[in-house]
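got a structure for you, letters missing:
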């Protein structure tokens, strides 16, 4: 594995970094604030600027608005976007794994219909996977899709659907063959969120913001052209899509954790305590050093996955290891910030006493959620144990 970036990749990093410093909104505070209306609008405006540069989905083919970038250049992009806390939440799912799934399994008609609007920053996608009775055990889903002429009629409920209230389209899993084993009889659908029969109900999360939703589907008609891949191929497509999610989105997350840690170190250098600075405390220095080392480990886990992708080699086990380690690392980094900040670390950003914009308090809550989203830590451990180590299911 070559740990060095090419001259082209280094030049792209410098260009992108300079552009981000100039174009990320000056009042942008980062860290999952796009749930709020003002920040959502800022994010959408930013994505349009990104689209004008052709930088929404660098690795995609040029005919769909991409740059045909290598996995390594895409990694550079993900790192810089994460470190600068770029407001790309409205397209992160579409670019991270929905688009790649359409590229891999879609018809030419589906690609032409759905991919250019993503890279143009014109539409928002959401994910309809989890259900009230099927969360981590995703294959236990109960939503049904029944053929009726040239359509599928879908009935069921989805939950924890981020940005469903703002989305134009949804990728949705539904059971197409109830008699088949639970991993076999699933279809992967592309659903217009304006379809009759779809009701979106908000869920307010523990950070007191509306990002999640419950989605009810009652006799929703989806044309056969809305089926991605073959009728019962949905689970296979989902596994591939989640591998993309785990490997691409984690790169941005680890860079965001690095930015949080860098700012925490600067805070410790500047904050006076007991005649010295926080950084003079050996316990603080030890903890900051520990997190610095762990972030470096996480970064090179990402690099390992990218190197496999570049050689078109299987990497689902490595992606699971990467997702498990780095999402749990995000929790440790956020908790370190809260512990070092003391009581200030528990304050929300709207408090006049909040330090570092209350970032660590909110980061901690979201980091916990990220250990569940995209496949929980328990699921990742099962994948590693069974597929990677060959251990029995029980």
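In hand now; what should we look at? Keep in mind it's a predicted model, so treat the numbers as computed, not measured.

When you work out contacts or count neighbours from here on, use the C-alpha atoms and nothing else.
OK.

which residue ranges form the strands in the protein?
125-128, 144-148, 151-158, 169-175, 186-192, 198-204, 210-223, 227-228, 272-273, 276-277 (DSSP state E).

can you redo those as a markdown table with mean neighbour count and distance to residue 11?
Shown next, in a markdown table, are those (neighbours: other CA atoms under 10 Å; distance: least, CA to CA, whole Å):
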| stretch | mean neighbour count | distance to residue 11 |
| --- | --- | --- |
| strand 125-128 | 25 | 31 |
| strand 144-148 | 18 | 48 |
| strand 151-158 | 21 | 43 |
| strand 169-175 | 24 | 35 |
| strand 186-192 | 24 | 37 |
| strand 198-204 | 17 | 42 |
| strand 210-223 | 20 | 36 |
| strand 227-228 | 24 | 37 |
| strand 272-273 | 12 | 39 |
| strand 276-277 | 13 | 38 |
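
for comparison:
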């Protein structure tokens, strides 16, 4: 029977060795507890203690200094072990990578080692109740107060805010320019309330009522927030996390149908597997660009669009062809991966930029410029 392979399964010896190290830690880490409680922090701490939570970061910040391409094996292994991955994506791939590339040395030294060690966590406060996906019209204010600011506003649909220690927050300063802050969530003036959702990882509404931030909490320079967030969104849109979910769900569907696979089902799985290979190729190209110090917004948009659409298609295919087997009762409190897929897939086409926005970005950057669009 056809079974989808990990894209990096047959990589060179150093990458295989890195994978073996990660698997050894995950074999001993409290995986079942993390899955039952939807709290990956114990697993993160175990990986962080071994320098494996952010292996692509420099050694001085708790990493291994490996390439983004090599570090992708960590995301694959988290998915294959059914460890909730969004806290890692937020802390390391989004918040941490933004600080690594856009923050000053003092801020990097203050926060990155904790992120890499799994002792501190991050999330994102961008979207607002009345702004939707259009961040240019957000209304959260950063009012000057002494040499710092006071933040006032409400952010919505923030994932894992309940577990995060700091959040990237975009706000308007007194000059009406957008400034990016790294906001502590454990202090006064922060209220975090859950928003019910189909997926296991609840969204949150975060209200900032005069939260104090100092000049050392500004990421980059005041007024540069929009330019930095554009980069942050591109870091988020490598497609890697969506690709590995699609891979995990394809494997789960293949295993679920084992023994009762019709010829029609086999053809369907084979076609989806072919698209997985294409998705992995897109992701690897974006990660290779990052290793070269390049950040192509159009390629990132293409990877994000293709991987989320494919993951959603696999989830629905599994639900349709697996019948009632796709929604089985939880075993020991751990959700079945195809149950998770059916509930999580719809939101993947929205979070991090809707599929329609990704297509608009591709049209604007590729078609309007007259650049050749390659498959």
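Cool, the structure landed. On a predicted model such as this, the values are computed, not experimentally measured, just so you know.

Please identify which of the strands of the first structure is closest to residue 26 of the first structure.
strand 210-223 (23.4 Å; CA to CA).

roughly how far out does the closest one sit from the chain middle?
21 Å (CA atoms, centre = their mean, to the nearest Å).

do stretch 350-362 of the second structure as well
15 Å.

returning to that earlier point: please name whichever of the strands of the first structure is nearest to residue 245 of the first structure.
Proximity to residue 245 of the first structure (CA to CA) singles out strand 125-128 among the strands of the first structure, at 11.9 Å.

so that closest one matches what in the second structure?
Mapped onto the second structure using TM-score structural alignment, strand 125-128 of the first structure spans residues 122-125.

That stretch: average distance to aligned residues in the first structure?
Following superposition, stretch 122-125 of the second structure is found to deviate from the first structure by 1.1 Å on average (mean CA distance after the TM-score superposition for the first structure).

Rebuild the strands of the first structure as a markdown table, extending it with distance to residue 37 of the first structure.
Shown next, in a markdown table, are the strands of the first structure (distance: least, CA to CA, whole Å):
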| stretch | distance to residue 37 of the first structure |
| --- | --- |
| strand 125-128 | 17 |
| strand 144-148 | 34 |
| strand 151-158 | 23 |
| strand 169-175 | 20 |
| strand 186-192 | 23 |
| strand 198-204 | 14 |
| strand 210-223 | 10 |
| strand 227-228 | 32 |
| strand 272-273 | 37 |
| strand 276-277 | 39 |
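
how about the ones you listed, which one is nearest residue 107 of the first structure?
Among the strands of the first structure, the nearest to residue 107 of the first structure by CA to CA is strand 227-228 (7.9 Å).

average offset between that closest one and the second structure?
Averaged out, strand 227-228 of the first structure is 0.7 Å away (mean CA distance after the TM-score superposition for the first structure).

equivalent range in the second structure for that strand?
Using TM-score structural alignment, strand 227-228 of the first structure pairs with 218-219 in the second structure.

can you list the residues that contact that stretch?
Residues from elsewhere that reach stretch 218-219 of the second structure (CA atoms under 8 Å, 6 or more residues apart in numbering): 99, 102, 103, 104, 179, 180, 181, 182, 225.

repeat that with 10 Å
Stretch 218-219 of the second structure is contacted from outside by 98-99, 102-104, 107-108, 148-149, 168-170, 179-183, 224-225, 228, using CA atoms under 10 Å, 6 or more residues apart in numbering.

counterpart of residue 257 of the second structure in the first structure?
By TM-score structural alignment, residue 257 of the second structure lines up with residue 268.

Tell me the counterpart of residue 364 of the first structure in the second structure.
Checking TM-score structural alignment: residue 364 of the first structure goes with residue 342.

how near is the aligned partner of residue 8 of the first structure in the second structure to residue 237 of the second structure?
The equivalent of residue 8 of the first structure in the second structure is residue 14 (alignment by TM-score structural alignment). Separation of residue 14 of the second structure from residue 237 of the second structure (CA to CA, to the nearest Å): 26 Å.

out of the two, which sits in the busier spot?
Between residue 14 of the second structure and residue 237, counted using other CA atoms under 10 Å, residue 237 has the larger neighbour count: 28 against 11.

Which position in the first structure pairs with the more buried one?
Aligned partner of residue 237 of the second structure by TM-score structural alignment: residue 246.
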